[in-house]
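[1] Could you work out the structure for the sequence below:
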Amino acid sequence: MQQTLDDIHRILWIAGGLFLAIIGTIAWIVTKAGVGAVSAAASVSEKLAAGELQERMEVKGEDEVARLAASFNHMAATLQDQITQLAQLSRMQQGFVSDVSHELRTPLTTVRMAAEVLYDARDGFDPISKRSTELLYHQVERFQALLADLLEISRFDAGAAEPDLEAADILGIVRDVVEATEPLALNNGSEVRIVCREDRVVVDADPRRVERIVRNLVVNALEHGEGKPVEIAVATNADAVGVAVRDYGIGMSDDDAARVFDRFWRADPARARTTGGSGLGLAIAAEDARLHDGWLEAWGSPGNGACFRLTLPRRHGEGFAASPVPLSPQDTSLPAPPRALSALVSPDPEEHHD
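    Prediction:
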């Protein structure tokens, strides 16, 4: 009887071991199939996110995993078709803007010449004709500026814009811009001040594009500064150069500051063009800053004005961690600047000193 019991125990242990082995093998196979499918889906998803839209999962059999793979492949194919259509539409839009802008240049030049002739002879016209001639002349000028901006935007979209880098004196560029915008400053009753502790600030940059950025920022500050002072701070550190343009006019909200570099966007819901240019100036300025591997940032507070900060690397191809000038009164990323620079972000223009 004892021998029989021992044989039964031995058989039970062997059967239990075989049963556990079979269950373990089945569990391993099922887990591998499920985890393998998830791992394959994750790998293909990462490749799709990286732009490899042709990647697909391998479909084997007719089980649930195969259905998952087939559904995933169908989703990937649909996304690829939609992305391809959007890319084609974007290229068509860019080509349309570029072609129309080029085609409009010739007739616009002719219209401008005729408008200039009429404008020069306007003193001999009756009051109504004189006013109409002045309106025609100024609107043609505005149209020409918009056309030039559209051509520049089309070059950015096509990837054809390249900076012509050289050793440029940023402080000299700022002074030239202030001198060029002096008539506008006098007309608006605003005083423009330059704050800098150095005589020259030389960086690797495209002077034409940097001058366009600074001019756009200064003109915007004068137009929205409500006759209050406009201050331009220029500062450097070991890696970067910063130019901040601060006004004390109508200001803008955080939402406005986040969208101010969008094309054709205006804070005025009515989108009235009583002030400002084509609506592309800040968008072009942001693209110019990106060409230099730099930053163009905005801050504003309703009723307390706005500040735009351009930061460029001192040497092309080398990065930088922070800007040497503050952007807002709450900017704590920098050590406390000297009073001349801290005046730039003071909310009270009366606190400023040259």
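
[2] Every contact and neighbour count from this point should use C-alpha atoms.
    Fine.

[3] Any figure for the gap between Ala289 and Asp206?
    10 Å (CA to CA, to the nearest Å).

[4] Off-centre distance for the host helix or strand of Pro107?
    Following DSSP states H and E, one finds Pro107 within helix 64-120. In terms of CA atoms, centre = their mean, to the nearest Å, the centre of helix 64-120 is set 19 Å apart from its chain centre.

[5] what does stretch 263-273 give?
    Taking mean C-alpha positions (CA atoms, centre = their mean), stretch 263-273 and its chain are 18 Å apart.

[6] Among Ala289 and Asp206, which residue is more densely surrounded?
    Ranked by neighbour count (other CA atoms under 10 Å), Ala289 and Asp206 place Ala289 first, with 21 against 18.

[7] Quick one: classify the more buried one as helix, strand or coil.
    Local secondary structure at Ala289 is given as helix here, using DSSP: H, G, I helix; E, B strand; the rest coil.

[8] What residue, apart from its backbone neighbours, is nearest the spatially most central residue of the chain spatially?
    For the chain, the residue lying nearest the average C-alpha position, counting by CA atoms, centre = their mean, turns out to be Ala286 (5.6 Å). In this structure, Ala286 finds its nearest non-sequential neighbour in Leu296, 5.8 Å apart by CA to CA, 6 or more residues apart in numbering.

[9] try Leu312
    For Leu312, the spatially nearest residue (CA to CA, 6+ apart) is Gly294, at 4.5 Å.

[10] and the gap between the closest residue to Arg105 other than its chain neighbours and Gly227?
    Once flanking residues are discounted, Arg105 sits nearest to Leu147: 7.7 Å by CA to CA, 6+ apart. Going from Leu147 to Gly227 by CA to CA gives 30 Å.

[11] One more, please, to line up against the first structure:
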Amino acid sequence: MVGPVRVAANASEKLAAGQLEERLPVKGQDELATLARSFNRMADSLQRQIRQLADLSRVQQRFVSDVSHELRTPLTTIRLAGDVLYDQREDFPPPTARTAELLHTQIGRFELMLADLLEMSRYDAGAVDLETDPTNVVRLVEESIAAVEPLAHGKGSEIRLVAPGGYFEADIDARRVRRIMQNLLGNAIDHGEAKPIVVYVDSDERAVAIAVRDYGVGMSPADVDRVFDRFWRADPSRQRTTGGTGLGLAISLEDAALHGGELAVWSELGEGSCFRLTLPRHSGDELGGLSPLPLPPDTEVAA
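    Model prediction:
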């Protein structure tokens, strides 16, 4: 009795680990043979369903990639025509001039959306590489804050930087980390309810961490579980300042993973949200251990 049970347990563990070809030997017509046949039918069903989902995922990824690439040519033409109209808008009647301005703005949003779709297709194809250089992370964060400060002021939020000191230089892909910061700061501005936004930077000998903390609407536990899903938004009806496709956090998560780092989130309804990016200071190192910053940091309280 013990031997067949052990065999079944080992087969279950292999199946759970992704070895979908694993099956139990069927001998005789007793209860153990019935169990083995039932197990094998279950494994066959799981294998079929997983293969169907994998095939569907590949089709969806290929579709996004193909459509994104095919849209580039007509969008370039639309951009050229829109720029001509935008440059001559002062010669148009006011309603036509306003139309040219709206067209110019929406083409810009379209280009950003297309860029996000193309970036996701590159990640799906495994066609992305890091271009790391020693970078002063505090200076990079200061530049990212300066770029969005006009937007924050327009929404009534003040952005504060808290950087107590430490090992702030790290081997990172500055372009990708700036993109992460743009997404995190943009979300904080959109959902910060005109309250202060605090950006923390800290580090130790092995890792550097950046946390963006807002004191706005926050998210429910169910929303937190889905916040990094592609095309998902906590409140699609909410008025957004920064636009976007619902891919920003998904791309940020991929950028963090490409560095060997992690992007974590804390949020509570009515208390705000905090996203923390932790990266190894040296390219190729494993992160391991604790982040230099707690989640959320508690060294600053919003006024």
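
[12] TM-score for the pair, please.
    Overlay of the two chains. TM-score (TM-score structural alignment, normalised by the length of structure 2): 0.91; 302 aligned residues with a CA RMSD of 2.2 Å.

[13] quick revisit: can you tell me what the residue nearest to Leu312 of structure 1 aligns to in structure 2?
    In structure 2, the residue matched to Gly294 of structure 1 (TM-score structural alignment) is Gly261.

[14] I'd like the distance between that match and Ala43 of structure 2.
    In terms of CA to CA, Gly261 of structure 2 sits 35 Å off from Ala43 of structure 2.

[15] ok, the two, which is more surrounded?
    Legend: neighbour count by other CA under 10 Å for Gly261 of structure 2 and Ala43, higher for Gly261 (23 against 20).

[16] Now do the strands in the stretch 151-300 of structure 2.
    For the stretch 151-300 of structure 2, applying DSSP state E, counting those that start in this stretch gives strands covering 159-162, 169-172, 197-203, 207-214, 262-268, 272-280.

[17] and the ones you listed as JSON lines, adding mean neighbour count and distance to Met120 of structure 2?
    Compiled in JSON lines, the strands of the stretch 151-300 of structure 2 are given as follows (neighbours: other CA atoms under 10 Å; distance: least, CA to CA, whole Å):
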{"stretch": "strand 159-162", "mean neighbour count": "17", "distance to Met120 of structure 2": "29"}
{"stretch": "strand 169-172", "mean neighbour count": "20", "distance to Met120 of structure 2": "20"}
{"stretch": "strand 197-203", "mean neighbour count": "24", "distance to Met120 of structure 2": "27"}
{"stretch": "strand 207-214", "mean neighbour count": "27", "distance to Met120 of structure 2": "23"}
{"stretch": "strand 262-268", "mean neighbour count": "19", "distance to Met120 of structure 2": "17"}
{"stretch": "strand 272-280", "mean neighbour count": "25", "distance to Met120 of structure 2": "19"}
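
[18] now these as CSV including distance to Asp225 of structure 2?
    Below are those laid out as CSV (distance: least, CA to CA, whole Å):
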stretch, distance to Asp225 of structure 2
strand 159-162, 27
strand 169-172, 27
strand 197-203, 23
strand 207-214, 18
strand 262-268, 9
strand 272-280, 13
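
[19] closest one to Ala11 of structure 2 among those?
    Using CA to CA as the measure, strand 262-268 is the one of those that comes nearest Ala11 of structure 2, at 33.0 Å.

[20] Average separation of the closest one from the aligned part of structure 1, please.
    Once fitted to structure 1, strand 262-268 of structure 2 is off its aligned match by 2.2 Å on average (mean CA distance after the TM-score superposition for structure 1).

[21] which residues touch that strand?
    218-221, 224, 252-253, 256, 273-279, 295-296 (CA atoms under 8 Å, 6 or more residues apart in numbering).

[22] tilt between it and strand 207-214?
    30 degrees (axes from the mean of the first three to the mean of the last three CA atoms, to 10 degrees).

[23] Could you check the angle strand 262-268 of structure 2 makes with strand 272-280?
    160 degrees.

[24] Which position in structure 1 pairs with Thr299 of structure 2?
    Thr299 of structure 2 maps onto Ser342 of structure 1 when the alignment is built from TM-score structural alignment.

[25] again, but for Asp225 of structure 2
    Under TM-score structural alignment, Asp225 of structure 2 pairs with Ala258 in structure 1.

[26] for its match, what are its contacts?
    Contacts of Ala258 of structure 1 (CA under 8 Å, 6+ apart): Ala298.

[27] for Arg175 of structure 1, same thing?
    Arg175 of structure 1 sits next to Ile194 when contact means CA under 8 Å, 6+ apart.

[28] Now it: which helix or strand?
    Here Arg175 of structure 1 sits within helix 170-180, counting by DSSP H and E.

[29] with structure 2 superposed, average distance for that helix?
    Helix 170-180 of structure 1 sits 1.4 Å off on average (mean CA distance after the TM-score superposition for structure 1).

[30] And that helix, what's buried?
    170-174, 177-178 (16 or more other CA atoms under 10 Å).
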